[in-house]
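Colleague: Show me the folded form of this:
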Amino acid sequence: MAANVVPMLYPKKSYLREDLITLMNSNASIVLRKKPNRWGHFPLAIRITKNRKSSYLYIGHYIDIKYWDKNKGQVKNSHENAARLNNLLLTKLAETNKRLLELQTDNKDYSAGQIKKELSICEKDSNFFELGDIHLEEIKANNRYGRYSVDKAYLGHIEKFLKCRKLSYKDLDELFLRRYMQYLRSTAKVSDRTIANHLVFIRLIFNRAIRQGLIDRKFYPFGRDKIVIRFPETGKVGLTREEVKKIENLKDLSKEEHHARNVWLFSFYLAGIRIADVLKMRWSDIYDNRIHYTMSKNSKLVSLQLPDKIHTILKDYITDKRAENDYIFPELKVANPESEKSLFDKTKRGNRVLNSYLSKVASKAGVKKKLSMHIARHSFGNIAGDKISIQMLQKLYRHSSVTTTIMYQSNFMNKDTDKALNRVLDF
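Modeller: Presented below is the predicted three-dimensional model:
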């Protein structure tokens, strides 16, 4: 029997109640799904119920549960984007109601899942940029400013390529992707690895569109016989033991160069700690002759014994210690500790300044390789080589899988291949 739909009446103040649309045997309402994402935020969705069976259309926004008013079925005013989100919810609910009325007019009797599929067809002209913007808002709301900066650049490149912000998912086909890859290679002048990262970003947004019913999976442009994302092998160059010694023994450095060397060596001595974690180190993180911190990249806890060489570096900064929880290095002392955005900006600028002075340090030391903060990690891997077991290196790097460690160290473990080559040529 076809679903009987009554006209949608909005109460005063546009409260989003679950009885906004009532059908004799089906209804639609705005709900907050109780399936949080990895950051603990819950998705807003339209619930379509038919004969006590429900299906959900996700609108692409997540909120903390504390901002959800269950009784009114709307986002609380305490949320910074409450008005915008509530207007969006009302609009999507109206679109759903309109399509249900059309189905009733056509005398079509659908299950909740079929109704969802029919409603999704209405979104066939959905814009890639809309979901891309939602993605950016989410990662920014979760204070992932590094990821936000990178993904925003990816979306910007697509806009430059199109010269507009309109791209339907059906137009985002294999031909489009091949043209875009050629644009990145010839016009944007980016590396093959960066091109692969662009494709990963597009694939992420396209997969979200499929999950939300914005496009049918048959239009998916990735996979066998279509676009296959391949990451090229990248050579990681680290300093040798002799080159590190040259850096350590340098004299006649300026104050800025001396500081840059200290930060680089601090990272190197502790198995190549990433710059974001180095600059966030506080004096309170050091106790029992160990340093304890949480990795910014994956939130893993790390505890490392302090080598004697680290104590020598710390002596240069102890006089500037203002409190027990003060930062060891000066870059973040001027940041707002309550603002992740401020910490990210100051870290990014600090890394850029340090790298500029490290290039001068390398020149004075006679090191021809490019010296940067990230090279500290590669240098540790290069010198560790075959001296430390893969399992121990995995612990030092805090890799989740030993396979990751093997892949990383494969750039530096050349001892066996060198011996094999020499044995062949020894005649």
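
Colleague: make it CA atoms for all contacts and neighbour counts henceforth
Modeller: OK.

Colleague: buried set for the strand or helix carrying residue 418?
Modeller: Applying DSSP states H and E as the criterion places residue 418 in helix 415-425. Buried residues in helix 415-425, counted by 16 or more other CA atoms under 10 Å: none are found.

Colleague: Now do that helix: everything it contacts.
Modeller: residue 386 (CA atoms under 8 Å, 6 or more residues apart in numbering).

Colleague: Run through the residues that contact residue 239.
Modeller: 369, 375-376, 378-379, 382-383.

Colleague: Repeat that for residue 370.
Modeller: Counting by CA under 8 Å, 6+ apart, residue 370 has contacts 359, 362.

Colleague: Buried residues, the longest strand belonging to the chain. List them.
Modeller: Across the chain, the strand with the greatest residue count (assigned by DSSP state E) is strand 53-63. Applying a neighbour-count criterion of 16+ other CA under 10 Å, one finds 54-63 buried in strand 53-63.

Colleague: For the stretch 301-427 of the chain, which segments count as helices?
Modeller: 308-314, 340-365, 375-384, 390-397, 402-409, 415-425 (DSSP state H, counting those that start in this stretch).

Colleague: could I get the ones you listed as TSV with distance to residue 22?
Modeller: Listed next are the helices of the stretch 301-427 of the chain as TSV, based on distance: least, CA to CA, whole Å:
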stretch	distance to residue 22
helix 308-314	69
helix 340-365	44
helix 375-384	61
helix 390-397	57
helix 402-409	54
helix 415-425	73
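
Colleague: Point out the most buried one among those helices.
Modeller: Among those, helix 375-384 has the highest mean neighbour count (mean count of other CA atoms under 10 Å), at a mean of 23.

Colleague: Now do that helix against helix 402-409, angle only.
Modeller: Taking axes from the mean of the first three to the mean of the last three CA atoms, to 10 degrees, one finds helix 375-384 and helix 402-409 inclined to each other by 90 degrees.

Colleague: Name the residues that touch helix 375-384?
Modeller: Residues contacting helix 375-384 (CA under 8 Å, 6+ apart): 236-241, 264-265, 267-269, 271-274, 409, 411-413.

Colleague: Kindly recompute the last result at 6 Å.
Modeller: Helix 375-384 has contacts (CA atoms under 6 Å, 6 or more residues apart in numbering) with 238-239, 268, 271-272, 412.

Colleague: now the other sequence, so there's something to compare against:
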Amino acid sequence: MDVPPRLWDVKNGRATGKSVEAMQINLAVDKIRVEVNRRYQELMQSDGYVTAAKLRDAYLGIGVKQETLLKLFEQHNVEYRKKVGFSREIATWKKYCCVCKRVREFLAHTYHREDIPLKELNLTFINDFEYFLRTEKKCRTNTVWGYMIVLKHIVAIARNDGRLPFNPFSGYINSPESVDRGYLSQEEIKAVMNYKTANKAHARIRDLFVFSIFTGLAYADVKGLTTDNLQTMFDGNLWIITRRKKTNTESRIRLLDIPKRIIEKYADQRLDNHVFYMPCNCHCNDILREIGKQCGIKNKLTFHLARHTFATTITLSQGMPIETVSRLLGHTNIKTTQIYAKITNEKISRDMSALTERLGDKYRLAE
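Modeller: Below you'll find the predicted structure:
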């Protein structure tokens, strides 16, 4: 910017007079002062000190590399994909990609930008993203909560390696809602087991669902089940000894007759040491929903519903202690088991009948 010497006030650092030229010069000076101050604050936050040379370079953009959110997100996803099949799951990678896509859509919609520097992230950005998810994407509370956990993980990467000196999530509050996933009653279990179809693929999915109902194994654990996991134990019975795919916690399950018969039914169809051939979870759930409709079941059938049914109808409602149910499910905390296992009205009635018998006529009310 060129300033005529006759207009410049050295003492005040501004142009003198009220001419149009002087006013334009002072406006430009004010903008420079604001930008220099912003760069100064950024350097203090990131480095803790400022020199004249550093401030000059920052203002001029010399040697300044802007770390951006989406670039970091995409780098993370590329590295994560390389680990899939070894120490990471494809489903988790897909979730990271989905959240990255939502952040990109949010930036375009709300900020009209293709990316954003990490150092511009703040609580307002976080709250704006949540608002976008709820209003534009119609996401429910638990979906928003899951997305925020992913974004918080990406932000934590930047914080841990020094690229982000502050926590934009500081002050942000969000909690998941408690969701009753439901379970199948005894009558509904029987309806599924009695469901007949000429389609062998659909019959297989029905059988695998029933297998999960009577073992409590999640989809990933049934899919990963191998013949090595089937062991005859000290009591002479066949057990499943495995580690849960999700948490790597050990699960020991003595097999009931129904799951044993299902294992035997498909023994000659094994392609390798896996006990069952499992279609993808999405396909299984599509077929299960159709089976549920034909059986007149109000609950939407999903493979994971079987695990809740095992905890509630098959075990806890039959008098099995919740501590044992917890071990069968591979939980490390009984509070987690309580999310799965519900007390049914039938169990309450049986327990009250037993209590009535135990009390007998021990207590009498005076007439």
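
Colleague: Now the buried members of the contacts of helix 375-384 of the first structure.
Modeller: Buried among the contacts of helix 375-384 of the first structure (16+ other CA under 10 Å): 238-239, 268, 271-272, 412.

Colleague: distance of residue 344 of the second structure from residue 350 of the second structure?
Modeller: Distance of residue 344 of the second structure to residue 350 of the second structure, computed by CA to CA, to the nearest Å: 10 Å.

Colleague: ok, now residue 185 of the second structure?
Modeller: 16 Å.

Colleague: Do you have the strands of the second structure handy? List them.
Modeller: So, for the second structure - with DSSP E - the strands run 8-9, 14-15, 230-232, 238-243, 250-254.

Colleague: Out of these, flag the one nearest residue 322 of the second structure.
Modeller: Among the strands of the second structure, strand 250-254 comes nearest to residue 322 of the second structure, with 14.6 Å by CA to CA.

Colleague: quick one: that closest one aligns where in the first structure?
Modeller: Using TM-score structural alignment, strand 250-254 of the second structure lines up with residues 301-305 of the first structure.

Colleague: By how much does that stretch deviate from the second structure on average?
Modeller: For stretch 301-305 of the first structure, the mean deviation from the second structure after alignment is 2.5 Å (mean CA distance after the TM-score superposition for the first structure).

Colleague: I'd like the contacts of residue 239 of the first structure as a markdown table, with distance to residue 189 of the first structure appended.
Modeller: Below are the contacts of residue 239 of the first structure laid out as a markdown table (distance: CA to CA, whole Å):
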| residue | distance to residue 189 of the first structure |
| --- | --- |
| 369 | 23 |
| 375 | 24 |
| 376 | 27 |
| 378 | 26 |
| 379 | 28 |
| 382 | 30 |
| 383 | 33 |
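
Colleague: Which two among the residues you listed are spaced furthest apart?
Modeller: So, these by CA to CA: farthest apart are 369 and 383, at 15.0 Å.

Colleague: hmm, back to that, show me which pair in the buried ones among the contacts of helix 375-384 of the first structure is furthest apart.
Modeller: 268 and 412 (15.6 Å).

Colleague: can you count the residues close to the aligned partner of residue 164 of the second structure in the first structure?
Modeller: Under the alignment (TM-score structural alignment), residue 164 of the second structure pairs with residue 215 of the first structure. Residue neighbour count, defined by other CA atoms under 10 Å, stands at 25 for residue 215 of the first structure.

Colleague: I'd like the distance between residue 215 of the first structure and residue 119 of the first structure.
Modeller: Per CA to CA, residue 215 of the first structure is found 11 Å from residue 119 of the first structure.

Colleague: In the second structure, which residues correspond to the helix or strand that contains residue 46 of the first structure?
Modeller: Per DSSP H and E, residue 46 of the first structure falls inside strand 42-50. Mapping strand 42-50 of the first structure onto the second structure (TM-score structural alignment) gives no aligned residues.

Colleague: The second structure: which residue goes with residue 191 of the first structure?
Modeller: Residue 191 of the first structure maps onto residue 140 in the second structure, by TM-score structural alignment.

Colleague: what number of residues lie near the nearest residue to its match once chain neighbours are set aside?
Modeller: Leaving aside its chain neighbours, residue 140 of the second structure sits nearest to residue 134 (6.7 Å; criterion: CA to CA, 6 or more residues apart in numbering). Counted with other CA under 10 Å, the neighbours of residue 134 of the second structure add up to 15.

Colleague: Could you do residue 290 of the first structure as well?
Modeller: That count, for residue 290 of the first structure with other CA under 10 Å as the rule, works out to 13.

Colleague: Could you do the one 4 residues further on as well?
Modeller: Burial of residue 294 of the first structure, expressed as a neighbour count using other CA under 10 Å, amounts to 15.

Colleague: wouldn't it be in contact with residue 303 here?
Modeller: No. Judged on CA atoms under 6 Å, residue 294 of the first structure makes no contact with residue 303 at a distance of 8.9 Å.

Colleague: Which of the contacts of helix 375-384 of the first structure fall within helices?
Modeller: residue 268 (DSSP state H).

Colleague: the longest helix in the second structure is where?
Modeller: The second structure, longest helix under DSSP H: helix 20-47.

Colleague: which outside residues touch stretch 137-155 of the second structure?
Modeller: Here stretch 137-155 of the second structure makes contact (CA under 6 Å, 6+ apart) with 99, 133, 176.

Colleague: From the chain's centroid, how far away is that stretch?
Modeller: Here stretch 137-155 of the second structure shows a centroid-to-chain-centroid distance of 8 Å under the convention CA atoms, centre = their mean, to the nearest Å.

Colleague: and if you look at stretch 145-159 of the first structure?
Modeller: For stretch 145-159 of the first structure, the distance to the chain centre is 10 Å (CA atoms, centre = their mean).

Colleague: Repeat that for stretch 189-204 of the second structure.
Modeller: On CA atoms, centre = their mean, the centre of stretch 189-204 of the second structure falls 32 Å from that of its chain.

Colleague: And for stretch 31-50 of the second structure?
Modeller: Its chain's C-alpha centre and that of stretch 31-50 of the second structure lie 38 Å apart, by CA atoms, centre = their mean.

Colleague: center of the first structure - which residue?
Modeller: Taking CA atoms, centre = their mean, the centroid of the first structure lies closest to residue 147, which sits 3.9 Å from it.
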